[in-house]
Each structure stands twice: as C-alpha cells, then as structure tokens.
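[1] Sharing a model that was predicted from the sequence below.
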Amino acid sequence: MNNNNTTLPTKPHYQTLDGLRGIAAIIVLCFHLTEPLAATRLENVINHGYLAVDFFFLLSGYVIGYAYDDRWDKLTVGAFLRRRFERLQPLVVLGMTLGAIGFYYTDSPIWPLIHTVPLWKLLVVMLIGWTLLPVPLSMDIRGWFEMHPLNSVGWSLFFEYIANILYALGLRKLSNRALAVFVALAGAVLLHFAVTNPNGDVTGGWTLNAEHMRVGITRTIFPYFAGLLLSRVARPVRISNAFLWCSFLVAAVLLMPRIGGTDRLWLNGLYEAFCIIIVFPAIVYLGAGGVARSPAEAKICKFLGDLSYPLYMTHYVLVYFYVAWVSRHKGITLSEAFPAALLTFSGAIVLAYISLKFYDEPTSAWLRKKLK
C-alpha cells in the first residue's frame, strides 16, 4: 500500500453538525469570558460551557467513523495519522506561537511568575507546545498548573490525538458488539467519576499529573468512541429544522445553571453524565439527519463549521489579556466588564477568521502536497 492513500476523496459534510460545532465553539468563548467574573465555580453565568469539549469529542468520533471506517482497505495507519496531522497541527502551532507572543504582556496579579520567566524558557515551552506534548509542572511558566501554559485549550487536542491513535491502532477493528461493550464500560466509568468527583462536575484534564490524566482519558474515551459507534449503527433520519432545534438543545445544555448547589454536588455530576451519555448522542443523531432548508442556512452552517476549530484554538490567546484585565479590577461585575468582554469576543471572531483564511487553509493545503 502506498502513500497515495492521502488523496482519498473527501466525503460530503454533515452541514448541521458543522454548524453545531461552531455554535459550541462560540459558547466556549462566552464561557471563558464569564468564568473569571464568577466568585466560585457554582456561579458562572454560562455554567456548563466546558461540556462543549465533551460534545466536540463525540462529534469527532462520529465524523471519524463516517469518514474512515469503510476505507481501511485503501488506507494505512500512517496515512490516517498524516491526514489528522494535516487537519489539526497547523492551528496547534499558531495557537502556541500567538500565546508566546502575548505572554509577557499578560503579566498580572494572578500570574506573578510571568515577569520572572527568561526568554529561553518561553521559547522552549513554545517549541514543546508545537508538538502538543504536555510540559511538566517544572515548566509551568504561567502558574495555572497547565500542560500547555501558552494556549490553555491545547489539553483537549492532546487527548483527541490519543483517541485518534487508539482508533487507528486497533479499536477501529472492534465489531459493533465489542465496541458497544467497550462504550458501555467507558460510560459506566464516566458516570461513576461524575457523581463521585468532589467538585461535582467533570472538569479537568489540563495538568500533567495522575489525577488530571485520569479525568482527561475518562472525558475522551466515552464520547469519542460513542460517536464512532453511533456512526456505525444509527442511520440518520431526515429531521425538519434540525439545525435550529439542535442548536437550541446544545445551548440549553451548556447554559444550564449549576444543579444541586454545595449540598448535593453529585446532582450536578449526574446532570453532566446524562448530557454526555444520552443528550449529546441524541443531538448528533438528530443533527446528522438535518439538511439545510435554504442556501442561506447552508452558508451559515459552513461558516460556523469552518470557523469552529480556528476559534477554539486561538480564542484563549485573547482571553489571557481579558483575564489579566479582570484580575486588576477585583469585584467587577458582568455589566461593568461587558464592553471588554464584547471587545474580546469580537476580536476572537476576527482573529479566528483571519487564522482560517490566511493561515490554516493555505498551510493545510501545503501540508497535503508535501506529505503525499
């Protein structure tokens, strides 16, 4: 088998799923803008915005199954991983680079380490970040105990790569029945974690230690491979107004206020497990059957889908500046911070679009030619 496998034709996109990915990415941005204004994790206005990551994992598994499951007679593991590299890595590099450029300008009371970091160390962390390998805590140059201190969201891409590798190296070979058993066990692990976690939620996965590695794997394995299973066994049915209804469901799940309070933290964990295990697969199933009702809706879905990954991978570069500003204005309210939040939101959308058109698309096209 030769390297021409990388020229496999692209299958048609699920328009509605593309649009939903964009909706979720925008809500993630809004979540990160409201997060520093909340006194505790229970008070964020967009309380469950972080569940968008779990939704992304499920979407990824579904799309990977749809795009590749029937092509392994013409595809090698190396060719598959090259295609994922071409798709994911350019924006990983850009996000880490932009994070490094802005690093020293985000010095603030919550990040006292920044002004003490020598340039050589910043450059080393950036170069490691380009590979998406996690940096140890000894290389934590920001003070948030993150494996990617120049672009916080890099942790989820790290686990996405792990899921892709597991799929390519063997789990793709599981029969539907064996995959169903695997997914059921992963779902049970996720449910147990969600309801027993002392935080009362599924957050975590961004620190290079045993606790967060467990969280990251738990959050990735079920949704990714549930999405794969769904792509195999569920034939989409045509749903009227699918994009509208599915967008509403995604927003409702992610905007839901905290459940249970401090007295019954397990209730919130149960809600989040229910969303990941039941609601998200249902949304993807309904979305997969959706067809744009008009050329305008098709363009909206395509725009949102194209923008989603650049937005996710570059928005935190600007959020760092916003968080630093909020930290210098302790006690600031949401209404008082709204102009700065709106400016950051608008800037993130513009940055994502510029990144898409002037960097991601041409770089990915260049890589496809070079890695044939």
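    Sure thing, it's come through.
[2] alpha carbons only for contacts and neighbour counts from here, please
    Fine.
[3] which residues touch D54?
    When contacts are counted by Cα atoms under 8 Å, 6 or more residues apart in numbering, D54 touches R219, T220, P223, I276.
[4] Let me have those in TSV, extended by secondary structure.
    Output for the contacts of D54, formatted as TSV (DSSP: H, G, I helix; E, B strand; the rest coil):
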residue	secondary structure
R219	helix
T220	helix
P223	helix
I276	helix
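[5] I'd like the residues you listed as JSON lines, with distance to T196 and neighbour count appended.
    Formatted as JSON lines, the contacts of D54 follow (distance: Cα to Cα, whole Å; neighbours: other Cα atoms under 10 Å):
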{"residue": "R219", "distance to T196": "14", "neighbour count": "29"}
{"residue": "T220", "distance to T196": "18", "neighbour count": "27"}
{"residue": "P223", "distance to T196": "19", "neighbour count": "29"}
{"residue": "I276", "distance to T196": "16", "neighbour count": "26"}
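[6] Closest one of these to V250?
    Distance ranking of the contacts of D54 against V250, using Cα to Cα, places I276 first at 11.2 Å.
[7] wait, doesn't the closest one sit right on F56?
    No: at 10.6 Å, I276 and F56 do not qualify as touching, with contact defined as Cα atoms under 8 Å.
[8] Use this one as the comparison:
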Amino acid sequence: MKKQLNSLQLYRGIASILVVLHHANIILDRELKQDGLFNVFHFGWMGVDFFFVLSGFIIFYIHQADLSQSSQFKSFVRKRCLRVYPFYWILLAVKILGSLAIERDGSFDGVNLWQFIQVVLLVPQAGTNLTPFIGVAWTLTYEIFFYAIFSLLILCKPQIYLLPLAVWIVGIVLNLVNVLPIGGSVLLEFIFNTHNLEFVFGCLAAYIVSTHRYEYKKMWIYLALAMLVGAIINTGYRQFDVAGLSPVIAYGIPCTILIVGSVQVENQTVLKLPSSIIYLGNASYSIYLTHGLFMNTIAKVYLKISEKFAPALLDSQIVMPLVATAIVGMSIALGCIIHDRVEKPLLKILNNKPATAV
C-alpha cells in the first residue's frame, strides 16, 4: 500500500486556496464593486492546473498496479464515482433550491432538461449558463473524463489501448499548437482539450517517481518554484494565458516538476507538516465546490447590512481589504465545516468504513 504523501496534501490545500482567492477577486468586484484584495491573486486560476496535475499523479501513483487488471475495473469506477458524484449532487441540489427560492432572478431561463441532465452527470456541453449551478463544476467534467480513460486502461490490455492512447495524446499536443482541425465540435474540443494533457503530466510524474531515483532532488523543487514565479509575474490581470503561452505549459510543467521533486524528497525523508495543513488538503474538495456559494452569500449579506447601517463602509479603502479577507476566511472555514459535517460522513456511509480523501 502506498504511503500518504504529505507534500501532496500541502499542494491540494494550496491549489484550493488559490482558486478561492482568484474567485474572491471576481465575486467581490461584482457584488461589492471593489476587489478588496487589490487583484493580487488574479493568477489564482492556476490552482485548477495544479489540481489536474495532482489528480493525474494521485490516480496513477495509487492505481498503476491495476493497469490491465480487468478485475479491478468495477472497484475503480465505483470508488471514483462515489468520490465525486454524491457530494456534488447534494451541493448542486442546495444551489438550485437556493436559486429558485431566494434569488428568483431568472437564472434558469434558457436551461432545458437535457442541459440540466448534462450538469447533473458532468457531461461536457457548450452554451449553458452555469450561474444557477456550481460554476467550478466544469473542471469536474475533465476529472470524470480522465477517470473514464484510466478505467479503460484498467479494463483493456496494452496491445488494445496503447495506440488509441498515443493518438489521443498526440491530438492534444496538436490542439495545443493550434494545428488540430477540430472546427466547432464541442465533443472534439473537449476530448482534445489541452487541460487533459495536465492529467498526462501527472501520470508521467507518478511513473518517474515510481521507477527512478535522482540526485539533487531539491533542485527540482527550486527549479519548479522559479518557473512558477516567472509564470505568475507574466500573467496579466484577467488573462488566462502567460504572455501568450498556454497555462498547460506555463503552469502545468512547473507543477509537474514540483511534484516529482517533492515526492522524491519525501520518499527519502519524513516530511512533517502541521495537522492543520494535512486537514486543509483533505478538505480541499469541499472548499473548492462550496467557496463560491458561501462567498456570494456573505458578500450579499454584508452589502445589505452596510447599505442600511453604514453605507460609508462600502467606499472605504481601509475597511474593504479587511472585509475581503474576512469573507475569504469565512468561506474557507465554512467549506471545512461542510467537509466535516457532510462530505466525510457521506463517504463513510457510502463506503461503509472510515472516510479517506484521495
């Protein structure tokens, strides 16, 4: 059995917080007409790239022995589905009921039954307004797709899957350099989306640390951190590339190198982290899915209270950073509470054993 890697828990926590801070820029600007965080964390969307690489690493690292072992297919699919869907469905139901009962803002206008089914099943789609749903769920569609690909690798023999797998990866690379003739096909764009390459990077990282040992392991970490700093510096406000470079390259590759270096180091030494850091990594899924809902709600409540009792606070350049920090902190804390009170008990019931987040 693979040992738990504390460095990965650290990175899962960091990735979730980065996404929270990125969305804080957007949500607070929309609801309160001020950012409050001075757009410092506009690059926080790179947490999604980090998550994808981490996911590829974790799945391959844990399940590489299951490849071509068809007897493990059912177990893998069941475990992955239980990990993603039930908790997501609960939050989705809460979000939809909240939108219908409280906001009544016409958010569901134009959303038909088939689009709703696609949202529930995390099927890729185009043109659906995600406002009444969970906005970050678009990333889960890629997770589910990656799990489906990996499950096929478990079910089939190498002589069956190696060629299609190679064609798929080559197709993604060709799409990355804008030479794949996809046209306007939503399905092809999803299948060969460059984000899928980050899962491949994660699998490659897991293969490297499982089969090779390198000297100067910490140099991998220093190199990755230097590359990430360079990418952050060159990421413009509200831009989703890095000086014209795809985030898959600018962030995906450094994150891959960082994971390889960190795991190589941790395989040789015991990495002791505070229990709070490990906990934050375990709670990352709950934080990731709930922070938008909590942040929107808290910001709206603050806006109504301030407008009624202290309207001057809404224009204060001194108060707003404090308010923004408090809203972010409360959103993260509430996400942790949901992890303890909903996600963990749910996993325990579904698996009929103590819940573990992987």
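    Great, that's in hand. No experiment lies behind these values; they were computed from the predicted model shown.
[9] overall similarity of the pair, as a TM-score.
    After superposition, the two chains reach a TM-score (TM-score structural alignment, normalised by the length of the second structure) of 0.71; 326 aligned residues with a Cα RMSD of 4.6 Å.
[10] And V63 of the first structure, what's its match in the second structure?
    In the second structure, the residue matched to V63 of the first structure (TM-score structural alignment) is I58.
[11] Have a look at how far, on average, the strand or helix carrying its match is from the first structure.
    Using DSSP states H and E, the element containing I58 of the second structure is helix 46-63. Superposing on the first structure and averaging over aligned pairs (mean Cα distance after the TM-score superposition for the first structure), helix 46-63 of the second structure comes out at 1.1 Å.
[12] mean per-residue distance, the helix or strand that that helix is followed by to the first structure?
    Once the chain leaves helix 46-63 of the second structure, the next helix or strand it forms, by DSSP H and E, is helix 73-98. Comparison of helix 73-98 of the second structure with the first structure after fitting gives an average deviation of 2.0 Å (mean Cα distance after the TM-score superposition for the first structure).
[13] I'd like the next helix or strand past helix 73-98 of the second structure.
    helix 113-121.
[14] Buried residues, stretch 180-192 of the first structure. List them.
    Neighbour counts over stretch 180-192 of the first structure (16 or more other Cα atoms under 10 Å) mark A180, F182, V183, A184, A186, G187, L190, L191 as buried.
[15] which of the contacts of D54 of the first structure lies closest to E336 of the first structure?
    The closest of these to E336 of the first structure turns out to be I276 (Cα to Cα; 34.0 Å).
[16] Can you list the residue ranges for helices in the stretch 151-300 of the second structure?
    Applying DSSP state H, counting those that start in this stretch to the stretch 151-300 of the second structure gives helices spanning 158-176, 186-191, 195-211, 217-233, 247, 253-268, 275-282, 284-309.
[17] between these, which gets nearest to S107 of the second structure?
    Among the helices of the stretch 151-300 of the second structure, helix 284-309 comes nearest to S107 of the second structure, with 14.6 Å by Cα to Cα.
[18] Now for the contacts of D54 of the first structure: which two are most distant?
    Comparing all pairs in the contacts of D54 of the first structure by Cα to Cα, the longest separation belongs to T220 and I276, at 10.6 Å.
[19] returning to that earlier point: export the buried residues of stretch 180-192 of the first structure to TSV and tack on distance to K74 of the first structure?
    Converted to TSV, those look like this (distance: Cα to Cα, whole Å):
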residue	distance to K74 of the first structure
A180	25
F182	26
V183	27
A184	30
A186	30
G187	32
L190	35
L191	38
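[20] Out of these, the closest to C246 of the first structure would be?
    Comparing these against C246 of the first structure with Cα to Cα places G187 closest, at 22.5 Å.
[21] Identify the residue nearest the equivalent of that closest one over in the second structure in space, chain neighbours excluded?
    Taking TM-score structural alignment, G187 of the first structure has V173 as its aligned residue in the second structure. Spatial nearest neighbour of V173 of the second structure, chain neighbours left out: T194 (7.3 Å); criterion: Cα to Cα, 6 or more residues apart in numbering.
[22] what does D49 of the second structure align to in the first structure?
    The pairwise alignment with the first structure assigns D49 of the second structure to D54, based on TM-score structural alignment.
[23] next one: P345 of the second structure
    Correspondence of P345 of the second structure to the first structure, assessed by TM-score structural alignment: P362.
[24] Please apply the same query to F294 of the second structure.
    Aligned by TM-score structural alignment, F294 of the second structure pairs with L318 of the first structure.
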